[in-house]
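Undergrad: quick one: sequence and predicted model below, then my questions.
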Amino acid sequence: MTMPAPLLDQDGVRLTVDDAIATVTLTHPDKRNAQSPALWRALTEAGRILPGSVRVVVLRGEGKSFSAGLDRQAFTPEGFDGEPSFIDLARGSDDVLDATIAEYQNGFTWLRRSDILSVAAVQGHAIGAGFQLALACDLRVVADDVQFSMRETSLGLVPDLTGTHPLVSLVGYARALEICVTGRYIHADEAVASGLANVSVPAEQLDAATQDLVAALVAAPRDAVIETKALLQGVSGRTLDEQRTAERAAQGRRLRDLAGIGD
């Protein structure tokens, strides 16, 4: 079977598209898919060039680990070639530091767009930035060898790549606080029980289980999926009455569309 040519293949990120399904792959298994600013920019670019025909994005990592987190070279005085080191950023202005972190976050936020569903297929280590990248997706299928850990606080930092909001939403404040402050490992059984993962399977079945989930996701009518995702995403910011109103409006749009009645 011929694989589609990549639309993007740079800085540890490869994007391929097969009709309604896109696959974003982290491609530095020799580094356990450790992350860098260049990788985050490549993720942002993958989101920018994603064709409008795509309904589901699968995010995966090559090798034994999904992503072992931030490449520690970021904390050395020299940093990465052509990049300001994190030490240099810390010495700069507040505005530049804020804008730089916001740029890094862009690689994660597009996975939550309401017009797509995103699925992380996670094996082995998903540490720090790797954990947050998995949390950026709507759904997570994990191998039974998965090890989630939020290591930032243990290193004197905080999780800043958009992971705190979904973590609290999934497991609650108290458990999220404990997970972040202790930096402990979360294995497959706990990940499923706590809501961090939708399903756990033996490592050799990860790809097949992900494909089965994706097939089920694309089976539903796209417009209904988009409306449903938007409804669920907005729950935390609405009262019950506001949510009821949003449901009525969404259902009205669906009924008119099904009846062939335009706006």
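TA: Yes, it's here. Residues are numbered from 1 along each chain as shown.

Undergrad: from here on, contacts and neighbour counts on C-alpha atoms
TA: Noted.

Undergrad: what sits up against the longest helix along the chain?
TA: Under DSSP state H, the helix in the chain containing the largest number of residues is helix 240-258. Under the contact criterion C-alpha atoms under 8 Å, 6 or more residues apart in numbering, helix 240-258 has outside partners 223, 224, 227, 231, 234, 235, 262.

Undergrad: OK, contacts around the residue nearest the centre of the chain?
TA: When C-alpha atoms, centre = their mean is applied to the chain, the residue found nearest the centroid is residue 136 (2.7 Å). Residues in contact with residue 136 (C-alpha under 8 Å, 6+ apart) are 108, 109, 111, 112, 162, 163, 166.

Undergrad: list only buried entries from the residues you listed.
TA: 108, 109, 111, 112, 162, 163, 166 (16 or more other C-alpha atoms under 10 Å).

Undergrad: can I get the residues you listed in JSON lines with secondary structure?
TA: Formatted as JSON lines, the buried ones among the contacts of residue 136 follow (DSSP: H, G, I helix; E, B strand; the rest coil):
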{"residue": "108", "secondary structure": "helix"}
{"residue": "109", "secondary structure": "helix"}
{"residue": "111", "secondary structure": "helix"}
{"residue": "112", "secondary structure": "helix"}
{"residue": "162", "secondary structure": "coil"}
{"residue": "163", "secondary structure": "coil"}
{"residue": "166", "secondary structure": "helix"}
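
Undergrad: another structure for you, compare them:
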Amino acid sequence: MALLDKDGVRLTIDDTVATVTLTNPAKRNAQSPALWRALAEAGRSLPGTVRVVVLRGEGKSFSAGLDRQAFTPEGFEGEPSFLDLARGSDEDLDSTIAEYQEAFTWWRRNDIVSIAAVQGHAIGAGFQLALACDLRVVADDVQFAMRETSLGLVPDLAGTQPLTALVGYARALEICATGRFVHAEEAERLGLANLVVPADELDAAVRDLSAALLAPPRDAVIETKALLRAATSRPYDDQRTAERAAQARRLRDLAGLSD
């Protein structure tokens, strides 16, 4: 069942699994503000029964990043160009970027587990979209790169925190400042990829991982994800307290004593 199909984004639901597909392979799934709004809408449209969300791109590339048309004087039809945005007030520019970021923030919600299925190019905004997901299964032809600095910009689509958490500050700085490509073998070694498979096995690998994630009781996965997401920001003793509280909720639920 398709709940959404617009602006280069399609959302389909199959029982407890949702699939968000980037649908403009002719442009290597280049991104635009309209696409970002559609991605944010997809997040808002998820039924409460969904447990796993798969993000994929049609064609040979996951996403080649921001459509360069954004930097032309005319920009996209019906949209302010990035040059126009730069001439606006600080408040307007900040709120516009915050709106763009919404497309990249909902993937880590505690009630779902998100998987990016990444093949070919995942550059700039494409890399950040893959980083927005909890897990990444990648094809052996994958090419990650953070190219924003080569354009005189910074990664601003919520990708800097997950990148640093995955690979550490020094490696994240080097990847972003140089804009170099990270290929499949290195991506797996650095922790960017949970799994590397041949390109023709990507969909099957994602299906297998989805099935494994659906096997445990949903509430146990939700509680565990919440604990892990907060683990690096909480003091050790606070994390121990959170673990005890989560386990108490699970034990009471299993004993039929929850509200």
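TA: Nice, thanks for sending it over. All values derive from a computational prediction rather than experimental measurement.

Undergrad: now the TM-score, please.
TA: After superposition, the two chains reach a TM-score (TM-score structural alignment, normalised by the length of the second structure) of 0.99; 259 aligned residues with a C-alpha RMSD of 0.5 Å.

Undergrad: trace the residue nearest to the centre of the first structure over to the second structure, please.
TA: Under the alignment (TM-score structural alignment), residue 136 of the first structure pairs with residue 132 in the second structure.

Undergrad: from residue 258 of the second structure, how far off is its match?
TA: According to C-alpha to C-alpha, to the nearest Å, residue 132 of the second structure and residue 258 of the second structure sit 33 Å apart.

Undergrad: now swap in residue 66 of the second structure and tell me
TA: 47 Å.

Undergrad: what's the answer for residue 56 of the second structure, then?
TA: Taken as C-alpha to C-alpha, the span from residue 56 of the second structure to residue 258 of the second structure is 38 Å.

Undergrad: next: residue 14 of the second structure.
TA: In terms of C-alpha to C-alpha, residue 14 of the second structure sits 30 Å off from residue 258 of the second structure.

Undergrad: all helices of the stretch 51-200 of the first structure, in order?
TA: For the stretch 51-200 of the first structure, applying DSSP state H, counting those that start in this stretch gives helices covering 86-91, 94-109, 129-135, 164-171, 173-182, 188-194.

Undergrad: residue range for the fifth one in the second structure?
TA: Looking back up the chat, that one is helix 173-182 of the first structure. Helix 173-182 of the first structure maps onto residues 169-178 of the second structure, going by TM-score structural alignment.

Undergrad: mind listing what's buried in that stretch?
TA: 172, 175, 176.

Undergrad: and what of stretch 225-233 of the second structure?
TA: Here stretch 225-233 of the second structure shows 225, 226, 227, 231 as buried, counting by 16+ other C-alpha under 10 Å.

Undergrad: turn those into JSON lines, columns for distance to residue 1 of the second structure.
TA: Below are those laid out as JSON lines (distance: C-alpha to C-alpha, whole Å):
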{"residue": "225", "distance to residue 1 of the second structure": "28"}
{"residue": "226", "distance to residue 1 of the second structure": "29"}
{"residue": "227", "distance to residue 1 of the second structure": "33"}
{"residue": "231", "distance to residue 1 of the second structure": "37"}
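
Undergrad: which part of the second structure matches stretch 10-25 of the first structure?
TA: With TM-score structural alignment as the criterion, stretch 10-25 of the first structure aligns to 6-21.

Undergrad: kindly report the same for stretch 52-72 of the first structure.
TA: Going by TM-score structural alignment: stretch 52-72 of the first structure matches residues 48-68.

Undergrad: likewise for stretch 202-218 of the first structure?
TA: The aligned range for stretch 202-218 of the first structure is 198-214, by TM-score structural alignment.

Undergrad: buried stuff in the matching stretch?
TA: Applying 16+ other C-alpha under 10 Å to stretch 198-214 of the second structure flags 199, 202, 203, 205, 206, 209, 210, 213, 214 as buried.

Undergrad: show me those that map onto helices.
TA: If you go by DSSP H, these have 202, 203, 205, 206, 209, 210, 213, 214 in helices.

Undergrad: what does residue 238 of the first structure correspond to in the second structure?
TA: Under the alignment by TM-score structural alignment, residue 238 of the first structure pairs with residue 234 in the second structure.

Undergrad: part of a helix, is that match?
TA: No. Per three-state DSSP, residue 234 of the second structure lies outside any helix segment and is coil.
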